[in-house]
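J.: What follows is a protein structure lacking sequence information:
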């Protein structure tokens, strides 16, 4: 039962927000391997602070239908919580309690959405690294740990699901020590399902994670974390205020496009949009400025007070598309409807690239670039579910680079485009590769090495995590992975392998 002061409040006034200087604000995210209990933990923390009512059903922050059906998180979501933290004061032999503003940013766990993770981490000073007590450290845990580590975040390890009969927290602590050099005494043991150990999570966040750095008195400067399109309000941008304060009616400019906008509405996600009229230094919230499309709201852009010159904040790496596939209407006459559906969907998912193309067999359609196979799957599923479009998609391909005799280079995403330059002689060609991290029980090492060498892989690293699990690192051509590598890997390891990859450079090969 939430105590009276933690009950949800209808609105939050500007004067209330003004009581939280940067020293009393903590911005943190939750990172983990798929299915280690991130979204459930986020739910429990929201219930604990009275931000949402108990028993509201499934994962609160997973709002898309795709996310509910597959049980995965695709879009990062933010929620603001208020929490009273009590510390014992040794001088007066009493307790001091002060209220803190905590911003929780829930992130996706899949490889394809790691750009969402890196964006979310840019607004945080710390992260909860959630590890399943029974499964231990998995491939995605390692990838996410290094993302957070490179962003200089304070990392709090949380060993979750300790209520399971097969849980072995001591073994997991040993793995954390061996792989990441994390002191075992720092790990928190919790079970988000039964609620055991949750009361120590938020105090740990307040004590171990630093407050946001920022200057309250300088002109406003903020980082654009995410944007999506709402039919009634236009483009809604999620921002993290780095310096200064932003009020309703202010004029702000974008560092990337140079356009100026007026702030129509500003507030926090608590967890629904809650207008406050102002956002102060270090706070994370939303702003509505009357932008027409999400193309204007570039993720990672710096928004600042109009007519001032500021240094843009370091943004994110631009998205690299790794898988290309043609999307055609099932019925040739539906091209307009499909075009409209894709335009609306790319308003909410700016990480898909779209170009028109025609095919002799399928007629007019689009060539779409995706971050990975799951991303492509989710995109098709959302087209069908949310926009009712019936589509045919072609086999995915990867981008190649060809060099001709006159030293000109061309990037080709569609095999049909090669024949146009029939007169020129091709002298060299490059294909994209990835560095794959595979974690498997040690009895499957032989078959997995066989599989990787069949797929033209070169071994980079081979180590043992503990007595019965091995970690392999391979450089593999991307085109060998995108069709059925993951399915093969899962079937030869009886489903025990975890697999994660990051983009690497182009390598020359012979056609």
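T.: Received, thanks. Just so we're clear, the structure is a prediction, and the values are computed from it rather than from any experiment.
J.: only C-alpha atoms for contact and neighbour calcs from this point on.
T.: Noted.
J.: can you map out the helices along the stretch 1-150 of the chain?
T.: Remark: helices assigned in the stretch 1-150 of the chain by DSSP state H, counting those that start in this stretch are 14-17, 38-48, 65-70, 114-121, 139-150.
J.: Below is structure B, check it against A:
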């Protein structure tokens, strides 16, 4: 990382450890493209296998005991206990999007979905429109730019500038595998989106984790409340392997016996 930093001054990193992933680095990038370039260079030039977690931003948490001084939250595990939490502030940006007038509806729907608030709409020409939004930085660091280009067929241009911190209703969503919390999969998400994102993560993990000799429950939880669950079923013995052809009722009978646990 230090060798990379010699010819890329915009790369920032700090040592960090995780219970699930072990020792690693928390890195700061200019954007998703910069992240992909650094990852590619580490793999190609230094022959290293790199695991990257979901990009996130830093938050400010205030406790009820000390509502003036903030605690910097770089990782969901740094968030204080919900019973002690007064409020959480997240960074906001002023986004400026210039697009063709045909795509105004699509662009506005995307920005509102990402918790954006429209502040201004200006027609530069009959064909070109400038839209201004106040949006959370956390909503644009992952896939916003790609989706913006998709909904505008590549015509929209996007620029933004930070405008400070604002209070938001954020919750910590934990992922539990077989009852054990995996801190690397935890995320700070707005309360309105928590159920949908938790459900998607559980469904995706069910597809990715291989089956074992026992059932594996995958749960998304906010505190002690489970908001979504998927189960990876245990591997079962192939009881029909000894049946070569013959009547289907024989196979069905063996499968019914297995279902009853015999």
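T.: Sure, I can see it. Keep in mind the model is a prediction, meaning the values are calculated, not measured.
J.: Assuming the best superposition, what's their TM-score?
T.: Overlay of the two chains. TM-score (TM-score structural alignment, normalised by the length of the second structure): 0.60; 168 aligned residues with a Cα RMSD of 1.7 Å.
J.: between the helices of the stretch 1-150 of the first structure, which gets nearest to residue 454 of the first structure?
T.: Comparing the helices of the stretch 1-150 of the first structure against residue 454 of the first structure with Cα to Cα, the closest turns out to be helix 139-150 (21.9 Å).
J.: what stretch of the second structure does the closest one fall on?
T.: Counting by TM-score structural alignment, helix 139-150 of the first structure pairs with no residue of the second structure.
J.: Which secondary structure elements does the next helix or strand after that helix sit against?
T.: The first helix or strand that comes after helix 139-150 of the first structure along the chain, using DSSP states H and E, is strand 154-160. The contact analysis (3 or more Cα pairs under 8 Å, 6 or more residues apart in numbering; DSSP states H and E) places strand 154-160 of the first structure against strand 126-132, strand 188-189, helix 201-208.
J.: rerun that using 10 Å as the cut-off
T.: If you count contacts as 3 or more Cα pairs under 10 Å, 6 or more residues apart in numbering; DSSP states H and E, strand 154-160 of the first structure packs onto strand 25-32, strand 126-132, helix 139-150, helix 169-180, strand 188-189, helix 201-208.
J.: Residue range in the second structure corresponding to the fifth one, please.
T.: On the second structure, no counterpart of strand 188-189 of the first structure exists by TM-score structural alignment.
J.: what packs against that strand?
T.: Helices and strands touching strand 188-189 of the first structure, as assessed by 3+ Cα pairs under 10 Å, 6+ apart, comprise strand 126-132, strand 154-160, helix 169-180, helix 201-208.
J.: export the ones you listed to JSON lines and tack on mean neighbour count and distance to residue 344 of the first structure?
T.: Formatted as JSON lines, these follow (neighbours: other Cα atoms under 10 Å; distance: least, Cα to Cα, whole Å):
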{"stretch": "strand 126-132", "mean neighbour count": "26", "distance to residue 344 of the first structure": "33"}
{"stretch": "strand 154-160", "mean neighbour count": "23", "distance to residue 344 of the first structure": "37"}
{"stretch": "helix 169-180", "mean neighbour count": "16", "distance to residue 344 of the first structure": "42"}
{"stretch": "helix 201-208", "mean neighbour count": "16", "distance to residue 344 of the first structure": "38"}
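J.: closest to residue 408 of the first structure out of the helices of the stretch 1-150 of the first structure?
T.: The closest of those to residue 408 of the first structure is helix 114-121. By Cα to Cα, the value is 31.5 Å.
J.: so which of the helices and strands packed on strand 188-189 of the first structure comes closest to residue 285 of the first structure?
T.: Minimum separation from residue 285 of the first structure across those (Cα to Cα) falls at strand 126-132, 17.6 Å.
J.: Now do that closest one and helix 38-48, the angle between them.
T.: Relative orientation of strand 126-132 of the first structure versus helix 38-48 (axes from the mean of the first three to the mean of the last three Cα atoms, to 10 degrees): 120 degrees.
J.: which of the residues in stretch 411-421 of the first structure are buried?
T.: 413, 414 (16 or more other Cα atoms under 10 Å).
J.: Span of it from start to end?
T.: Criterion Cα to Cα, to the nearest Å; first-to-last residue distance in stretch 411-421 of the first structure is 13 Å.
J.: what span of the first structure lines up against stretch 188-197 of the second structure?
T.: Under TM-score structural alignment, stretch 188-197 of the second structure corresponds to no residues of the first structure.
J.: Residue 287 of the first structure is nearest to which of the helices of the stretch 1-150 of the first structure?
T.: Shortest distance between residue 287 of the first structure and the helices of the stretch 1-150 of the first structure, using Cα to Cα, is found for helix 14-17: 14.6 Å.
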